[in-house]
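Colleague: Fold the following and give me the result.
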Amino acid sequence: MAPSDSAAPSSSSPSPAEADQIWQQKLSPEQYQVARLGGTERAFTGAYWNNKQAGHYNCVCCGTRLFSSDAKFDSGSGWPSFWSSLDPKAITTVEDRSHGMVRTEIRCATCEAHLGHLFTDGPAPTGLRYCVNSASLNFESK
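Modeller: Alright, predicted model coming up:
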């Protein structure tokens, strides 16, 4: 799904309550809980944590391309992990102080969907680990 095919609410359209209803209709309950409410799927349960196919990982909400299988690695965490995003401008970061920790939350820059968290314990060449919920992604095989 391309970003232009998005059914995402725009800033000039529905009220926040109406936009929330649109997201609930567009997404599965798990996708909504994770991507729109900032939840986390259980480790080793998501559709893509162990996916080895070549392709791209897109935002489940708006279709923006976020990650390539070329940057995916097995972190042992049980979530899809990437050492780089396709375009740094496609992802924003927010300080997350929930659960008694200080972490860096990652979101889709286009629609603000919660993707997961960014850590500095990844492999070369970046040393980064984008730890992403499968429920926040759609996979597009090459």
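
Colleague: CA atoms for contacts and neighbours, from now on please.
Modeller: Will do.

Colleague: any idea how far Ser141 is from Arg107?
Modeller: Going from Arg107 to Ser141 by CA to CA, to the nearest Å gives 22 Å.

Colleague: Between those two, point out the one with more neighbours.
Modeller: Arg107 (23 against 11; other CA atoms under 10 Å).

Colleague: Double-check that Gln31 belongs to a helix.
Modeller: Yes. Remark: Gln31 belongs to a helix, assigned using DSSP: H, G, I helix; E, B strand; the rest coil.

Colleague: gap between it and Phe119?
Modeller: Gln31 is 22 Å from Phe119, by CA to CA.

Colleague: Next: Phe82.
Modeller: Taken as CA to CA, the span from Phe82 to Phe119 is 10 Å.

Colleague: between the two, which one's more packed in?
Modeller: More neighbours surround Phe82 than the other of Phe82 and Phe119, with 24 against 14 (other CA under 10 Å).

Colleague: Setting aside sequence neighbours, what's the nearest residue to the more buried one?
Modeller: Lys72 (4.3 Å; CA to CA, 6 or more residues apart in numbering).

Colleague: and this one, so I can compare the two:
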Amino acid sequence: MLSVKRRSFPDVERIVQSLGPERLEAAKVELEASGKTTDEGVSQLLRSLSLYGFRQPMSREGRLSMWRKILSLIVQHGIPAIWFTLNPNDLTNLVKLRLAAYRSRHPEEAEGFLTSLDATYKRTRLAISDPLSSAAGAGAGT
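Modeller: A predicted model of the protein is given here:
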């Protein structure tokens, strides 16, 4: 799947129609080797395209896919009676933290990380909640 700006579409269409397997393979080899290609058409195509993959979390295509699924479910079952919205900016939201831990780690590793995070959070909260003890502890060591 790809997205391209409307004004660039005729040029992109012309380039895509001119691409053949040999030309694509040559550009692929160059891009893998140096990150650049000498094929001007492929370079222009890469500059014109906004390419997104479904494997990338929160990519444009992933969000559009989820949006289409939601609309399809609404068409099939009607408007939902309950709608949940997660605030991804909330640093203390337990659901968001759990989702983030599991997205980037294996399940066992995610649980260990969440346990250590919880302990760190509790220690920090305890230290912040009693600043007098923190000050007394710092004074006792000097």
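
Colleague: How alike are these chains, TM-score-wise?
Modeller: Here the TM-score for the pair of chains, by TM-score structural alignment, normalised by the length of structure 1, is 0.19; 54 aligned residues with a CA RMSD of 5.6 Å.

Colleague: residues near Arg94 of structure 1, how many?
Modeller: You called it Arg, but residue 94 of structure 1 is Val. Every residue meeting other CA under 10 Å relative to Val94 of structure 1 is counted, giving 12.

Colleague: Which element, helix or strand, includes it?
Modeller: Here Val94 of structure 1 sits within strand 91-96, counting by DSSP states H and E.

Colleague: Next, the angle from the helix or strand that that strand is followed by to strand 91-96.
Modeller: Proceeding N to C from strand 91-96 of structure 1, the next assigned helix or strand is strand 103-108, under DSSP H and E. Taking axes from the mean of the first three to the mean of the last three CA atoms, to 10 degrees, one finds strand 103-108 of structure 1 and strand 91-96 inclined to each other by 150 degrees.

Colleague: So which bits of the next helix or strand along the chain from strand 103-108 of structure 1 are buried?
Modeller: Using DSSP H and E, the helix or strand that follows strand 103-108 of structure 1 in sequence is strand 114-119. Across strand 114-119 of structure 1, burial judged by 16 or more other CA atoms under 10 Å covers His114, Leu115, Gly116, His117, Leu118.

Colleague: residues contacting the last one?
Modeller: Leu118 of structure 1 makes contacts with Arg103, Thr104, Glu105, Ile106, Leu128, Arg129, Tyr130, Cys131, as judged by CA atoms under 8 Å, 6 or more residues apart in numbering.

Colleague: again, 6 Å this time
Modeller: Applying CA atoms under 6 Å, 6 or more residues apart in numbering, we find Leu118 of structure 1 in contact with Thr104, Arg129, Tyr130.

Colleague: Tell me which helix or strand the nearest residue to it once chain neighbours are set aside sits in.
Modeller: Nearest non-adjacent residue to Leu118 of structure 1, counting by CA to CA, 6+ apart: Tyr130, 4.6 Å away. Assessed by DSSP H and E, Tyr130 of structure 1 sits inside strand 129-132.

Colleague: Next, the angle from the helix or strand that that strand is followed by to strand 114-119.
Modeller: Going down the chain from strand 129-132 of structure 1, the next helix or strand is strand 137-141, by DSSP H and E. In terms of direction (the same axes, to 10 degrees), strand 137-141 of structure 1 departs from strand 114-119 by 90 degrees.

Colleague: For strand 137-141 of structure 1, enumerate the helices and strands it packs against.
Modeller: Packing partners of strand 137-141 of structure 1 (3 or more CA pairs under 6 Å, 6 or more residues apart in numbering; DSSP states H and E): strand 55-59.
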